[in-house]
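Visitor: quick one: sequence and predicted model below, then my questions.
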Amino acid sequence: MAPTARPTPAASRSVDAHRDAVRALVAPLPAEDVPLDELAAGEPGRVLAGDVRAAATVPPFDAAAMDGYAVRLADLPPDGGEVTLPVVGDRRAGDSPGRRGRNADGAVRIMTGAPVPAWADAVVPVERTSTGRFVAGGPATEREVTLARQPRDHVRRAGEDVRPGDPLAVAGDVVTPALVSVAASAGLPALPVRRRPRVAVLSTGSELVAAGGVAHAGRIPDSNSLLVAAAVRAAGAEAVRTGAVPDDADALRAALDAAVRAGADLVVTTGGVSAGASDVVRAVLESPGPDDPRLTDVDLAAVDLRPGRPQALARWRGVPWVALPGNPVSAFVSFTLFVRPAIDALAGRDTTSRTVRGRALAGFSSPPGRLHAVPVRTAAGADGLVVERATSRTGGHLTSALLGADALALVPADVTKVEPGDALDVLPLDGVR
């Protein structure tokens, strides 16, 4: 978007168009090399900023795949007959390949993961020998062992899993526990990942008090900033929660300045974006002033969405600002449809739609004219995903409607009645992908 001195009037747009407008505000964050131990212990969802290739051979040497005896197949009858060999050495995991068992005239007692002697080409499991089993911590007392050739050699060959230069993952992949493990095995100390997005969250309203505070007539707890901050964290970003800001333009501007100083990559506000006399967000957006360069790219929109019609976008000191409506369900629906894809984009994750198809378990009505986002519960049915409303009550202020919901059903604007068995687009409310 090009900088604008003053906003244009709110224009009606589709959900997809508004999602695209929010997405256009942000770009993937810079890359940083993060040590594997930090990735393993940190928050999930980090995204690779570049392709990853192995730096070392996995396994790094021929290793025993079983506890048993390392032998030379030439010493064992090919017909499977038994032979008795002297035990000429002992190898444990952690021994260097050059330690003990250099004499090829016999068998070497060997434990899982230990390097196989250079002259040996097979391991016979201990349970397939005259020894039967090893005693943990016991000495290597057997002087000879009777054994026979086995169908498998039970040797993990050097490089049979990964070789230097082999691709392990590509840019855009989410860092998983498996990738951290394989990277460590393949000789990598760190991975190049996108910086974790930092999202400033604040709610507006002089009626708001801190959660746990005294709410009397005319005052209500600030639940929105908690709701959005938790959703930010579930999306794999760091939430910097300011809390409630009164309906005062200067106070809001100061809070936005503080968010930028705190290093926010994205600012999300709730409330004050409609057409009321106390809607402070809209007041700030509509009166930037010719001498205030902090506010640019103002975009007021009436989105064809229920709940969540009033929306706004801007940049504050260059930082993307997404202003959501204040009703809790409206704020949550708007976050899911618009802010979550923006966080994914900042993090370098795939931002394509995650909707799936489901079928209505029971019928319900839907107001016409706008896409209706309905909190629903889903379950696996005989013919696929089945969907039922999380509550029969409606209203953007009914936060309890979100309890038990694990998805949003997206009912098209021209549908006034969902019948049992009707197909629906469903957007799962999962955490980090």
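Guide: In hand now; what should we look at? Numbers count the residues shown, from 1 in each chain.
Visitor: rest of the way, CA atoms for contacts and neighbours
Guide: Noted.
Visitor: for the top helix by length along the chain, name the packing helices and strands.
Guide: Assignment by DSSP state H gives helix 249-261 as the longest helix of the chain. Counting contacts by 3 or more Cα pairs under 8 Å, 6 or more residues apart in numbering; DSSP states H and E, helix 249-261 packs against strand 238-245, helix 280-286, strand 310-316.
Visitor: what does the first one contact?
Guide: The reference is to strand 238-245. 196-206, 208-210, 222, 225-226, 229-230, 232-233, 251-252, 255, 264 (Cα atoms under 8 Å, 6 or more residues apart in numbering).
Visitor: separation between the nearest residue to Arg309 once chain neighbours are set aside and His397?
Guide: In this structure, Arg309 finds its nearest non-sequential neighbour in Val303, 4.7 Å apart by Cα to Cα, 6 or more residues apart in numbering. Distance, Val303 to His397, using Cα to Cα, to the nearest Å: 18 Å.
Visitor: again, but for Val214
Guide: Taking Cα to Cα, one finds Val214 at 20 Å from His397.
Visitor: likewise for Leu313?
Guide: From Leu313 to His397 the distance is 22 Å (Cα to Cα).
Visitor: got it, and Ala405?
Guide: 16 Å.
Visitor: looking at these two, which has the bigger crowd around it?
Guide: Using other Cα atoms under 10 Å as the criterion, Ala405 and His397 rank with Ala405 on top: 19 against 14.
Visitor: all strands for the stretch 151-300 of the chain, in order.
Guide: Secondary structure of the stretch 151-300 of the chain (DSSP state E, counting those that start in this stretch): strands at 155-156, 167-169, 190-194, 198-204, 208-209, 220-221, 238-245, 266-270, 295-303.
Visitor: the helix or strand that comes right after the last one: how far from the chain's middle?
Guide: Going back to what we said before, that points to strand 295-303. Downstream of strand 295-303, the first helix or strand assigned by DSSP states H and E is strand 305-306. Remark: strand 305-306 is offset 27 Å from the chain centroid, using Cα atoms, centre = their mean, to the nearest Å.
Visitor: what helices or strands is strand 305-306 leaning on?
Guide: Using 3+ Cα pairs under 8 Å, 6+ apart, strand 305-306 sits against strand 371-381.
Visitor: relative to strand 295-303, how tilted is the strand it packs on?
Guide: 70 degrees (axes from the mean of the first three to the mean of the last three Cα atoms, to 10 degrees).
Visitor: and strand 371-381, what's buried?
Guide: For strand 371-381, burial by neighbour count (16 or more other Cα atoms under 10 Å) applies to Leu371, His372, Ala373, Val374, Pro375, Val376, Arg377, Thr378.
Visitor: and what of stretch 31-48?
Guide: For stretch 31-48, by 16+ other Cα under 10 Å, it's Ala31, Val34, Leu36, Leu39, Pro44, Gly45, Arg46, Val47, Leu48.
Visitor: tell me which two of those sit farthest apart.
Guide: Ala31 and Pro44 (16.2 Å; Cα to Cα).
Visitor: next up, a structure to set beside the first:
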Amino acid sequence: MTDCCSAPGLMPLHEGLTRLLTETPVITDSETVALPDCLDRVLANDVVSPVNVPSHDNSAMDGYAFRFSDLEHHEVLPLAGQSLAGHPYQGDLPAGHCIRIMTGASIPEGADTVIMQEQTEKTEQGIIFTKKPGSKGNNVRLAGEDITRGCQVFQKGHVIKAQDVGLLASLGVANIPVTRRIKVALFSTGDELKLPGESLGQGEIYDSNRFAVAAMLKRLGAEIIDLGKIRDDKSAIREAFLEADRQADAVITSGGVSVGDADFVKDILNEIGHTSFWKLAIKPGKPFAFGKLPNSVFFGLPGNPVSATVTFQQLAAPALRHMMGAERLPASELPAICRTPLKKQPGRLEFQRGILSTNEKGEAEVVTTGSQGSGILRSMSMANCYIVLPASQGNVDAGEVVKVQMFDKPLM
């Protein structure tokens, strides 16, 4: 059910997304990859630690390891040896002695505390403490302090980040079970489209959407099947759909989902599959389509470049992550002071492009990138966030607080 501010006949974004996540199947096929190849892959199983991390009690700094109780009876602790990383002290620590120890080196049997070298003096008789440690166990990292053997480190569905690769290596895990890559077939429709590098004729434009969507799919870790540009011919588009459906888990088109005489996508989709919904109460991106083909699901992105990007990020990407078995990520949203007035008519949820920064008071503030037309792709490149304006919202005055949604960070 739509609210009083929703555009008549248009589906609210949250309802469309819920239906997408309900109607898209989850890939269950998995494969095992080597540790260096697991970045951005989706875990097919939970990861349980086979070891303690750290694997042994070790020193947190360079200094001297000793038995804390010896300080009650000794002013000077003679050196009994040393413990280096990878070359531990052999045997038990003799009573009333200490050993030279380096960061990461094993704590010998009998020792329970480490003092940093800056708080000591070395004499012919041994080591004198210029500052006594506060308590037993100072500067000692215990075995399993970070991760204990048998504990769950990652859940099934976790997308492996760069820092996770290091953590898996610290567990001694060499091979990782992951969900197979989702296969996504991609093509554009439109006789007016030309490839970058080709010359433009009257009324022709470059096909930017397919390249932008392919880049976003690459970020998701998808296997991309690029079928190129398909002319505005019903039989050619039908054959492209059939070929895409034979090869892919999901099919994405750009253009051909509006109401023009040459827009055949909806008709063909209903001939060989079915359409789940067609128009959404968002701006930009109203003419977004979702449906099912015999072997795959279909996402029909609008032809306008900003609309295509917005609908991919807000709808297609979460659905594809769901199909990959990936855990759902909450939108990165925060309040910010809007420093420029914004024009908005009540009726549709809007994603205006903005530039978020922090002022001298440490407050988050945002400004618009300027003209918000759905064909102005530069507004996406300039922006680092969306200014999310609810359907009921009207114009925004400078100084009002708005909600912003951060773009994905490219690192980590």
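Guide: Okay, I see it. Model, not experiment: these values are computed from the prediction.
Visitor: please, where are all the helices along the first structure?
Guide: 15-24, 36-41, 177-185, 224-234, 249-261, 280-286, 328-334, 340-347.
Visitor: closest one to Val124 of the first structure among those?
Guide: Comparing the helices of the first structure by Cα to Cα, helix 177-185 comes nearest, at 26.1 Å.
Visitor: who touches that closest one?
Guide: Leu36, Leu39, Ala40, Ala54, Ala56, Val58, Leu168, Ala169, Pro189.
Visitor: got it, and stretch 218-230 of the first structure?
Guide: 201-203, 207-213, 215, 239-244, 270, 326, 328, 331-332, 335.
Visitor: give me that answer again for 6 Å
Guide: Identification of contacts with stretch 218-230 of the first structure by Cα atoms under 6 Å, 6 or more residues apart in numbering yields Leu202, Ser203, Glu207, Leu208, Val209, Ala210, Ala211, Ala239, Gly243, Pro328.
Visitor: what about the aligned partner of the second one in the second structure, neighbour count?
Guide: Translated: Ser203 of the first structure. Aligned counterpart of Ser203 of the first structure in the second structure: Ser188 (TM-score structural alignment). For Ser188 of the second structure, the neighbour count with other Cα under 10 Å is 27.
Visitor: please apply the same query to Ala200 of the first structure.
Guide: Ala200 of the first structure, neighbours per other Cα under 10 Å, totals 29.
Visitor: how about Gly213 of the first structure?
Guide: With other Cα under 10 Å as criterion, Gly213 of the first structure counts 11.
Visitor: so what corresponds to it in the second structure?
Guide: Under TM-score structural alignment, Gly213 of the first structure pairs with Glu198 in the second structure.
Visitor: could you measure from that match over to Ala236 of the second structure?
Guide: 22 Å.
Visitor: swap in Lys409 of the second structure?
Guide: 38 Å.
Visitor: related to what we said a few turns ago, got a list of what the equivalent of the residue nearest to Arg309 of the first structure over in the second structure touches?
Guide: In the second structure, Val303 of the first structure lines up with Leu280, judged by TM-score structural alignment. Residues near Leu280 of the second structure by Cα under 6 Å, 6+ apart: Leu10, Met11, Pro12, Lys286.
Visitor: surely the last one and Trp278 touch.
Guide: No - between Lys286 of the second structure and Trp278 there is no contact, the gap being 8.4 Å when judged by Cα atoms under 6 Å.
Visitor: and the two? Which one has more around it.
Guide: Neighbour count, other Cα under 10 Å: between Lys286 of the second structure and Trp278, Lys286 has more, with 22 against 18.
Visitor: what number of residues lie near the equivalent of Ala308 of the second structure over in the first structure?
Guide: When the first structure is aligned by TM-score structural alignment, Ala308 of the second structure is paired with Ala331. Other residues lying near Ala331 of the first structure total 26 when counted by other Cα under 10 Å.
Visitor: same check, this time on Ser199 of the second structure
Guide: 10.
Visitor: one step back: quick one, which of the contacts of stretch 218-230 of the first structure are buried?
Guide: Leu202, Ser203, Glu207, Leu208, Val209, Ala239, Gly243, Pro328.
Visitor: got the contact list for Pro25 of the second structure?
Guide: Contacts of Pro25 of the second structure (Cα under 6 Å, 6+ apart): Met323.
Visitor: let's see it at 10 Å
Guide: Asp249, Ser296, Val297, Ala319, Leu320, His322, Met323, Met324, Gly325 (Cα atoms under 10 Å, 6 or more residues apart in numbering).
Visitor: from Leu29 of the first structure, how far out is the residue mapped onto the first one from the first structure?
Guide: Taking TM-score structural alignment as the criterion, the aligned counterpart of Asp249 of the second structure in the first structure is Asp265. If you measure Asp265 of the first structure against Leu29 of the first structure using Cα to Cα, the figure is 9 Å.
Visitor: give me the common contacts of those two.
Guide: Arg196, Pro197, Leu346.
Visitor: alignment lookup: Val387 of the first structure to the second structure.
Guide: Under TM-score structural alignment, Val387 of the first structure pairs with Val366 in the second structure.
Visitor: just checking, its match touches Leu342?
Guide: No - using Cα atoms under 10 Å, Val366 of the second structure makes no contact with Leu342, being 11.2 Å away.
Visitor: these two: who's more crowded?
Guide: Per other Cα under 10 Å, whichever of Val366 of the second structure and Leu342 has more neighbours is Val366, with 29 against 18.
Visitor: ok, the more buried one - contacts?
Guide: 335-340, 353-359, 384-387, 398-399, 401-404.
Visitor: show the contacting residues for Pro305 of the second structure.
Guide: By Cα under 10 Å, 6+ apart, the neighbours of Pro305 of the second structure are 207-210, 212-213, 254-255, 284-285, 373-378, 380.
Visitor: now with 6 Å, please.
Guide: Asn209, Gly375, Leu377.
Visitor: residue in the first structure matching the last one?
Guide: By TM-score structural alignment, Leu377 of the second structure lines up with Thr399 in the first structure.
Visitor: show me the contacts for Thr204 of the first structure.
Guide: Ala244, Val245, Pro246, Gly271.
Visitor: recalculate using a threshold of 8 Å.
Guide: Ala244, Val245, Pro246, Asp247, Leu252, Thr269, Thr270, Gly271, Gly272, Val280, Val281, Gly326.
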